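Chemist: Generate coordinates for the sequence data below:
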Amino acid sequence: MIVLTGNSLTLKEMSNILFNYEKVTASDDSWKRVEESRKAVEQIVKENRVVYGITTGFGKFSDVLINPKDVEALQLNLIHSHACGVGDPFPELVSRAMLVLRANALLKGFSGVRKVVIEQLLKFVNTGIHPVIPQQGSLGASGDLAPLSHLVLPLLGEGEVFYKGNRTNALEAMTTEGIFPITLTAKEGLALINGTQAMTAMGVLTYLEAEKLAYQSEAIAAMTIEGLKGIIDAFDEDVHIVRGYPEQITVAKRMRGLLEGSKLTTKQGEIRVQDAYSLRCIPQVHGATWQTLNYVKEKLEIEMNAATDNPLIFDGGKKVISGGNFHGQPIALAMDFLGIAIAELANISERRIERLVNPQLNDLPPFLSPEPGLQSGAMIMQYCAASLVSENKTLAHPASVDSIPSSANQEDHVSMGTIGSRHAYQIVSNTRRVLAIESICAMQAVEIRGADGMAPATKSVLEEGRKRIPFIEKDRVFSNDIVEAENWMRNAFSIDEIKKFEKGAIVEERV
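Modeler: Predicted coordinates for the structure are as follows:
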């Protein structure tokens, strides 16, 4: 059971909630803060004070006063009118993450919602009822208004949900679990949808998958080095210490660990003096991606524990401030950066694939074919990889550099962070496919060389891969192999063996 406090949620805990379906609850202290904040809202309504979103309309309608008897209608109208998302739904895990993140933000006690609202979010998480939320329609400022409105609908007994593997009517799933719809009162609709939880939830899932992919890319690259009789000297720690980037140093250490004991690697001058950049510069390129991952992790963990709605309530209601914490710029930039960094893992992987299949660049059978000429072997798999990296280049164009005014120019600068997070996720998916192709080619190459000469670490990767993707003895429908390799990487490719090599990595420059 993960205890939400509003302040301490980590990516590791989110991983357990998403992939292990860990249940969630709230801390006692957070409930006290929620109750105090709610009393402040009720006092504002009672005194008929002019406070944005509580006794006024929204956006450009912020100067329209609302009669106290209409506060419930105001909140329901807000949800209905803002639930205008379009396109395919977010992955179900993103919906689950949105529920958790919205609950965690409200538990900070600056939003003024009732306890029952947050309890409803937690019930949905713990029973596996996940709202169907269209991916398109958010500008990433004023909150993820459209996606979060679709998140709220099922709390009210409306809309659709994913439940036990099916897409179904929300009220039916709720009835099965004994959950009753709630009615929103003053400020609650606004508090639920004024936030960055769509882009952040998409960012959390993207980061968790990207981190795993980054580790896997090193093991696959190590097999490629063996398949090409790569030069091990380039990973010598002295080379990387004198540059000074900790992530580069650590990648080089992991590469040395993965290749330790290999009889398929070479030393400088044995076959050639130096390798191409796609082999020699793995620590520099992959290390830079790890720098980005570390940056993104920091920003996500801040945002996961942030109060992002508007207005925010302080000092028991004495201070109610309309600010801009709903603006997604920090996550927008982080997601664009993440997409670019992961696209580079695909770019360098595709170049390694080319070196594995191109007979002008190696001494292996052309295109790793079992019968060159009659059988094409891996020729078109490289085409596929090239297509994916080219697609990534268009997806990596930063979404955050765009803005378009909305709400009659009241909301005149927006982040487009949700678009950035969606594109980053697509880039991760494409990159996994490119690395799946590299794994197929690398396994073929090392077995042509002789698997007995492999390092123990890479050989264990080969053995796991061969349980799913057989040696290419003749041409077959390789699309099936790519899907199999992709599923292996997503679900069964362990990174524990890779991670163990980073322990004790030297990060200080030698004197």
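Chemist: switch to C-alpha atoms for all contacts and neighbour counts from now on
Modeler: Will do.
Chemist: And the next helix or strand past the lengthiest helix in the chain?
Modeler: Determined from DSSP state H, the single longest helix within the chain is helix 417-449. Note on helix 417-449: by DSSP states H and E, the next helix or strand toward the C-terminus is helix 456-466.
Chemist: Gly230 versus Arg254, what's the distance?
Modeler: In this view, Arg254 and Gly230 are 16 Å apart by C-alpha to C-alpha, to the nearest Å.
Chemist: for Asn409, same thing?
Modeler: 58 Å.
Chemist: out of those two, which sits in the more crowded spot?
Modeler: More neighbours surround Gly230 than the other of Asn409 and Gly230, with 24 against 11 (other C-alpha atoms under 10 Å).
Chemist: right, and the more buried one touches Cys281 too?
Modeler: No: checked against C-alpha atoms under 8 Å, the pair Gly230 and Cys281 is beyond contact range at 11.8 Å.
Chemist: still on that earlier bit, just the buried residues of the longest helix of the chain, please?
Modeler: The neighbour-count check on helix 417-449 (16 or more other C-alpha atoms under 10 Å) flags 417-447, 449 as buried.
Chemist: Apart from its chain neighbours, what residue comes closest to Val50?
Modeler: Thr56 (6.9 Å; C-alpha to C-alpha, 6 or more residues apart in numbering).
Chemist: to the chain's geometric centre, what's the distance from the host helix or strand of Glu211?
Modeler: Assigning secondary structure by DSSP H and E places Glu211 in helix 197-227. Centroid separation between helix 197-227 and its chain, computed with C-alpha atoms, centre = their mean, to the nearest Å, is 10 Å.
Chemist: Equivalent analysis for stretch 14-25, please.
Modeler: 15 Å.
Chemist: Ok, stretch 453-464 next?
Modeler: 29 Å.
Chemist: ok, Thr431 touching Gly339?
Modeler: No: Thr431 lies out of contact with Gly339 (C-alpha under 8 Å); the separation is 10.1 Å.
Chemist: Can you show me the strands along the stretch 101-250 of the chain?
Modeler: 129-131, 134-136, 160-163, 166-169 (DSSP state E, counting those that start in this stretch).
Chemist: this one next, for a side-by-side:
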Amino acid sequence: MTSKTAPTDIAFGAAPITIEDVVAIARGAGARLTDDADALARINASARFVSDLWREEGVIYGVTTGYGDSCTVSIPPHLVEELPLHLTRFHGCGLGREFDREHGRAILAARLASLSRGYSGVRVELLERLADYIQRDIVPVIPEEGSVGASGDLTPLSYVAASLVGERDVYYNRERKTVAEVLAAEKLAPLKLAPKEGLAIMNGTAVMTAVACLAFDRAQYLAKLATRITAMVSVALKGNSNHFDGKLFSVKPHPGQGQIARWIHNDLDAGEVARNSDRLQDRYSVRCAPHIIGVLQDSLPWLRQFIETELNSANDNPIIDGEGEHVLHGGHFYGGHIAFAMDALKTAVANIADLIDRQMALLMDVKFNNGLPANLSGATADRAMINHGFKAVQIGASAWTAEALKHTMPASVFSRSTECHNQDKVSMGTIAARDCERVLELTEQVAAAGLLAATQALTLRRRDADFNADAITLPLQDMCDQVQQYFATVEEDRPLESALRDSVSRIRAQHWELYPND
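Modeler: Predicted structure coming up:
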């Protein structure tokens, strides 16, 4: 049985697994196989049916046949038990950067979630070993590139399968080691994969789904952060709080859009900001911020449905119904739902980068910033001519935004025919998910720049004799105070890279508690 379990460990096999469960495991939570009798009976029946059927000379794809286009090749009985090992080995050709430990843990969780549904013909022993890897923090080192997202994430998941049989490398105690030495240290014997088990581990959507779970979590936080930055920018520009009035949004009732407007309206504490405004209508990057962030906010429920349905599905091939004694050959490894979800999410997120970039442009430019210093420089008048404040930061934000927007080309439309035209229409879901993470990374950089700029702007705005300081409400002042714990007001030019990197790290760690009661 799985070792080192605790009552709070996430149980796999009975209750559905959530995005939050996968994120928690990625960050260090434990896992165990369910003790639910019905779930265990289903798992055992599926494994037993495969074992009995191939020995009775039943034809099962990937058990008594070759793989993919080689499905017409019959495997003689004396070689059936060797076949899974060959599958793990010939797919060991991934390239590119490698997923970090957090992603690796999420991938283990996603694969365990699918296989523990009990329709994949795998033994309880294998499921317990996957849970054991999570418990002991034995994390396969997995290259990011090499999956077309149909027939599953074959190549990246081969690194999971290989680690189970004692081959390739893993992260262990946050160091990279060979799995052989780690298993020896943990007194675990490598598994010998049963005939369907190599295919079951590899022929699924676990990599793209795991990445999607992590991407969803980051995007959800970015929606809140962009909302808070917008409120700060509105005050700094002496904007009009009436743009976020609840009555206004009641006549265009997208729920997520309305939520964003309420958050901004509450941050602005309504009337106080309106007194500072000398514009009937602010520019779109402020006035329309709920409509822009709201697209992301309103997308989150259906994105969750796509991701969590995939997460809790049996998504390999063939499906093994042990209780009904059916072998069902199909294409559940196809990652189309995750591909579409990630293509959509990266577009919504890139629009957040574009929004904050435009807000920064307003803050920098004396033609639009309503009396703030050029480039948000805090220099005194006699030194203003040699100081340039956030000028270069804005250039950087524009570069990061442009790169984010460039990555919004949908990956899912770039299907390629491969593997002797057996895989002739593929999802590219893993590429879409990786693209989405890159867009998130760039947008978090833009948000870091926007947050520092907004904090600087509010600090400078307080120096205006005619500014109503009450417009900087408690939530906004608290945000400024927290940022200023590591970021001092820019009075004289200095390199801002370290402050930007610090901000990005805090964004990634979801350091600020934003709108906790909503």
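Chemist: re the thing from before, which residues in structure 2 does the longest helix of structure 1 align to?
Modeler: Here helix 417-449 of structure 1 aligns to structure 2 at residues 429-461, judged by TM-score structural alignment.
Chemist: what about the matching stretch, how far off from structure 1?
Modeler: With mean C-alpha distance after the TM-score superposition for structure 1, stretch 429-461 of structure 2 departs from structure 1 by a mean of 0.5 Å once superposed.
Chemist: Next, report how far that stretch is displaced from the centre of its chain.
Modeler: Centre to centre, stretch against its chain (C-alpha atoms, centre = their mean), the figure for stretch 429-461 of structure 2 is 15 Å.
Chemist: How about stretch 114-125 of structure 1?
Modeler: 25 Å.
Chemist: residue range for that stretch in structure 2?
Modeler: So stretch 114-125 of structure 1 is aligned with residues 123-134, judged by TM-score structural alignment.
Chemist: what about the aligned partner of Ser62 of structure 1 in structure 2, how many neighbours?
Modeler: Taking TM-score structural alignment, the alignment pairs Ser62 of structure 1 with Cys71 from structure 2. Cys71 of structure 2 is flanked by 16 other residues according to other C-alpha under 10 Å.
Chemist: just Val413 of structure 2 next, same as before
Modeler: 13.
Chemist: That one corresponds to which position in structure 1?
Modeler: Looks like Val413 of structure 2 aligns to Val401 there (TM-score structural alignment).
Chemist: helix/strand/coil for that match?
Modeler: At Val401 of structure 1 the chain is in coil, as set by DSSP: H, G, I helix; E, B strand; the rest coil.
Chemist: contacting residues for it?
Modeler: Contacts for Val401 of structure 1 were tallied using C-alpha atoms under 8 Å, 6 or more residues apart in numbering; they are Ser415.
Chemist: Ok, Glu473 of structure 1 next?
Modeler: Here Glu473 of structure 1 is in contact with Pro370 (C-alpha under 8 Å, 6+ apart).
Chemist: same check, this time on Ser46 of structure 2
Modeler: Counting by C-alpha under 8 Å, 6+ apart, Ser46 of structure 2 has contacts Gly118, Tyr119, Ser120, Gly121, Val122, Ile320, Asp321, Gly322, Glu323.
Chemist: now with 6 Å?
Modeler: Gly121, Ile320, Asp321, Gly322 (C-alpha atoms under 6 Å, 6 or more residues apart in numbering).
Chemist: Am I right that the second one is in a strand?
Modeler: Yes: looking at Ile320 of structure 2 with three-state DSSP, it is inside a strand.
Chemist: aligned partner of Ser15 of structure 1 in structure 2?
Modeler: By TM-score structural alignment, Ser15 of structure 1 lines up with Val23.
Chemist: Tell me, how many residues neighbour that match?
Modeler: By other C-alpha under 10 Å, neighbour count at Val23 of structure 2 equals 23.
Chemist: and the gap between the residue nearest to Val50 of structure 1 and Glu350 of structure 1?
Modeler: To Glu350 of structure 1, Thr56 of structure 1 is 55 Å away according to C-alpha to C-alpha.
Chemist: With neighbour numbers in mind, choose between these two.
Modeler: Glu350 (26 against 21).
Chemist: give me the number of residues near the closest residue to that one other than its chain neighbours?
Modeler: Once flanking residues are discounted, Glu350 of structure 1 sits nearest to Ala385: 5.9 Å by C-alpha to C-alpha, 6+ apart. Residues near Ala385 of structure 1, counting by other C-alpha under 10 Å, number 26.
Chemist: Pretty sure Ala385 of structure 1 sits in a helix.
Modeler: Yes: Ala385 of structure 1: assigned to a helix according to three-state DSSP.
Chemist: Which residue of structure 2 is paired with it in the alignment?
Modeler: Checking TM-score structural alignment: Ala385 of structure 1 goes with Ala397.
Chemist: Hmm, that match is touching Val446, no?
Modeler: Yes: counting by C-alpha atoms under 6 Å, Ala397 of structure 2 touches Val446, with 5.1 Å between them.
Chemist: Can you tell me what Asn194 of structure 1 aligns to in structure 2?
Modeler: By TM-score structural alignment, Asn194 of structure 1 lines up with Asn203.
Chemist: Identify the residue range in structure 2 corresponding to the helix or strand containing Ile302 of structure 1.
Modeler: Assessed by DSSP H and E, Ile302 of structure 1 sits inside helix 282-303. Alignment of helix 282-303 of structure 1 against structure 2: residues 289-310, by TM-score structural alignment.
Chemist: mean shift of the matching stretch relative to structure 1?
Modeler: Stretch 289-310 of structure 2 sits 1.1 Å off on average (mean C-alpha distance after the TM-score superposition for structure 1).
Chemist: That stretch: which residues count as buried?
Modeler: Within stretch 289-310 of structure 2, the residues that count as buried by 16+ other C-alpha under 10 Å are 289-300, 303-304, 306-310.
Chemist: And for stretch 365-385 of structure 1?
Modeler: Applying 16+ other C-alpha under 10 Å to stretch 365-385 of structure 1 flags 365-370, 375-379, 381-382, 384-385 as buried.
Chemist: now stretch 399-419 of structure 2
Modeler: Trp400, Thr401, Ala402, Glu403, Ala404, Leu405, His407, Thr408, Pro410, Ala411, Ser412, Ser415.
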